[in-house]
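A.B. asks: Build me a model:
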Amino acid sequence: MISEFRPARRRGLSLGLYFTLVAALSFFSLTKEAQAITGPHTVVLDAGHGGFDRGGIPGQRVAEKPMTLDVAQRVARKLRAGGYHVVMTRDSDVFVPLSVRVAIANGLRDAEFVSIHFNSATRAGANGIETYYYRSDSARLAANIHRQVVGGTGTENRGIRRRGFYVLRRTSIPSVLVECGFLTNPYESSLALQSSYRERLADRITSGIIGQSPPYNRPVVAGLTHVASPIGGGYNDFVSPAPERPSFSHHARSSGRSGRHHSTSSSKKKKSGKSKKKKKSDDN
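C.D. replies: Below is the predicted model:
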């Protein structure tokens, strides 16, 4: 009995050690995976609009939603090739509410959120690159991306602006929104339609995310009011945000149910008991 018991005991110990090692390796693998997802090299890429929300303003010839998705997918490929973990708020032509985009970002720790858009205006001559941030811990990321995009594409520098857009105000991680030119501008829309230009935009956005030294930057366009840089270092791209553009008043509400990256609110009130006046305000 003793001679038969000892081998069985050894087999039991061997099996126990085997399962312990398997459990330890599984735990290590899951831990590494969790670190990859929530570590400092995680980037949430938010391609603006999608689905029934084509982006832009009424009557705009070039839709915004396919442009933002294409650039975001290019950035994702470049970041993944560099070892970054990338989460896309949308990876196809679907509508994703702003609240869901924010929830995706807030579900990750130690990550960064980059929302990619193209601009639009009722004035066809409006052109250039704008970058937005809201939280103070997002200013450096905004500056890095902005300088890369402006310096690498040669377009007008419309400055870095602080504004309480929904996806910037409601996220709990560093978050920026970059406007990659005006699709209502004939020249910039023709560039956006070129695959080579969207590839260049993706290169520049990627370089800004990973913190590469920016190329020579063009000064901001005349007429903009400079504000003190919140990050120091001689950055002179920070400007005061312009008033809310009337052409955007039909877009997203503060609930985040629409696909527009920013939100406005409007209310009607009587004036002198006779006329009604629409009030517009930033959703700060």
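A.B. asks: alpha carbons only for contacts and neighbour counts from here, please
C.D. replies: OK.
A.B. asks: and residue 106, what is it in contact with?
C.D. replies: Taking Cα atoms under 8 Å, 6 or more residues apart in numbering as the criterion, residue 106 is in contact with 171-173.
A.B. asks: Make CSV from those and add neighbour count, distance to residue 242 and secondary structure to it.
C.D. replies: Below are the contacts of residue 106 laid out as CSV (neighbours: other Cα atoms under 10 Å; distance: Cα to Cα, whole Å; DSSP: H, G, I helix; E, B strand; the rest coil):
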residue, neighbour count, distance to residue 242, secondary structure
171, 21, 23, coil
172, 20, 25, coil
173, 22, 25, coil
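A.B. asks: Could you dump these into CSV and include distance to residue 203?
C.D. replies: Shown next, in CSV, are the contacts of residue 106 (distance: Cα to Cα, whole Å):
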residue, distance to residue 203
171, 25
172, 26
173, 23
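A.B. asks: Just give me the closest of those residues to residue 80.
C.D. replies: Set against residue 80, the nearest of the contacts of residue 106 by Cα to Cα is residue 173 (19.9 Å).
A.B. asks: doesn't residue 104 make contact with that closest one?
C.D. replies: No. Proximity of residue 173 to residue 104 does not meet the contact threshold set by Cα atoms under 8 Å, at 10.9 Å.
A.B. asks: So which bits of stretch 256-263 are buried?
C.D. replies: Neighbour-count burial for stretch 256-263 flags 256, 258-263 (criterion: 16 or more other Cα atoms under 10 Å).
A.B. asks: Would you do the same for the sequence below? I want to compare the two.
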Amino acid sequence: MPRNFCRLRLLGLNLLIALLACGSSYAARTSRTSESSGSLTTVVIDAGHGGHDRGGIPGQRIAEKDMTLDVAQRLRNVLAASGYRVVMSRDSDVFVSLPTRVAIANSYRNAIFVCIHFNATQRSGAGGIETYFYSRDSLQLASAIHSYVAGGAPSSNRGVRRRGFYVLRKTNIPAVLVECGFLTNPTEAAYAGSASYRQKLAEEIAAGVRGRNIVGSASYVDQTKVAKSEHRRSKRSQKKGARKKKSSSKPAGSEARSGSIDRES
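C.D. replies: This is a model prediction of the structure:
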């Protein structure tokens, strides 16, 4: 009887050790997953432009609004498959004002805001990928997304930049704006015209979202002072030619990127 009792105690002890080992392994995996995803539950995806606002510059052949929506929808699918809750500022070809886009983003907690754009300029040779942020707590997210997108694209790397675009300045959650290439550059326009390339853009942005707590903060170019200077010059110009401006101006809030569309600097 004592021998059987000892055997039972030994068996129970071994079982307890095995359970503790499994529990420790599970806790470690859970900890790593939690560290990677943080407390993030929602990603607000903002497809630039839409409706009467084609985006880009006058005479541009490819409508930016179509490219941004396609990438945004692909990004939604990738993130949803990874378990994220995804909110779209627009999911069809409709115009959404900048304040409305910001209001959508600010209505969610434990969330991030990812704005999708393509660039444009009068100089067809300009090209590359660039990512913008404004608040300091958005730098790491911008760095991670830019690292993946620029690293996976055949275009040049124009770096991470800080600038006070409306949708970045007014949001209360980490927010970035990704410029996925120049639609006025023939080579990059051809890339954007490929469904497989747009899918790759979506997957790289999603990888940046997932890896935002892993990739370190990048160095960046601070363009906030440049933007303020451009804004002052623009206001002076508007006062001088108010009548001419009034007849040719765009609808208010139609451009998500403040100041000049030219990104050649």
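A.B. asks: follow-up on the earlier one: can you tell me which of the contacts of residue 106 of the first structure carry over to the second structure?
C.D. replies: Retained contacts for the contacts of residue 106 of the first structure in the second structure, judged by both residues aligned by TM-score structural alignment, their matches' Cα atoms under 8 Å, are 171-173.
A.B. asks: quick check, nearest of these to residue 207 of the first structure?
C.D. replies: residue 173 (19.4 Å).
A.B. asks: residues touching the closest one, list them.
C.D. replies: By Cα under 8 Å, 6+ apart, residue 173 of the first structure lies in contact with 105-106, 109-113.
A.B. asks: and with 7 Å instead?
C.D. replies: Counting by Cα atoms under 7 Å, 6 or more residues apart in numbering, residue 173 of the first structure touches 106, 111-113.
A.B. asks: Quick check on these: which are buried?
C.D. replies: 106, 111-113.
A.B. asks: To which residue of the second structure is residue 111 of the first structure aligned?
C.D. replies: Alignment note (TM-score structural alignment): residue 111 of the first structure maps to residue 111 of the second structure.
A.B. asks: Identify the spatial nearest neighbour of that match, chain neighbours not counted.
C.D. replies: Excluding its sequence neighbours, the residue lying closest to residue 111 of the second structure (Cα to Cα, 6 or more residues apart in numbering) is residue 42, at 4.6 Å.
A.B. asks: and the gap between that neighbour and residue 61 of the second structure?
C.D. replies: Taking Cα to Cα, to the nearest Å as the measure, residue 42 of the second structure falls 34 Å from residue 61 of the second structure.
A.B. asks: Please identify which of the two sits among more neighbours.
C.D. replies: A direct count of neighbours by other Cα atoms under 10 Å for residue 42 of the second structure and residue 61 places residue 42 higher, at 20 against 11.
A.B. asks: so what's that one up against?
C.D. replies: With Cα under 7 Å, 6+ apart, residue 42 of the second structure has these contacts: 84-86, 110-112.
A.B. asks: next one: residue 37 of the second structure
C.D. replies: So, once contact is read as Cα under 7 Å, 6+ apart, residue 37 of the second structure ends up touching residue 210.
A.B. asks: And for the one 3 residues further on?
C.D. replies: In this structure, residue 40 of the second structure makes contact with 110-111, judged by Cα under 7 Å, 6+ apart.
A.B. asks: what about it, helix or strand, and which?
C.D. replies: Assigned by DSSP states H and E, residue 40 of the second structure falls within no helix or strand.
A.B. asks: Now which residue in the first structure aligns to it?
C.D. replies: Aligned partner of residue 40 of the second structure by TM-score structural alignment: residue 40.
A.B. asks: circling back: mind listing what the match of residue 111 of the first structure touches?
C.D. replies: Per Cα under 7 Å, 6+ apart, neighbours of residue 111 of the second structure: 40-43, 173.
A.B. asks: Mind picking the two most distant members of those residues?
C.D. replies: Maximum pairwise distance among the contacts of residue 111 of the second structure (Cα to Cα): 12.4 Å, between 41 and 173.
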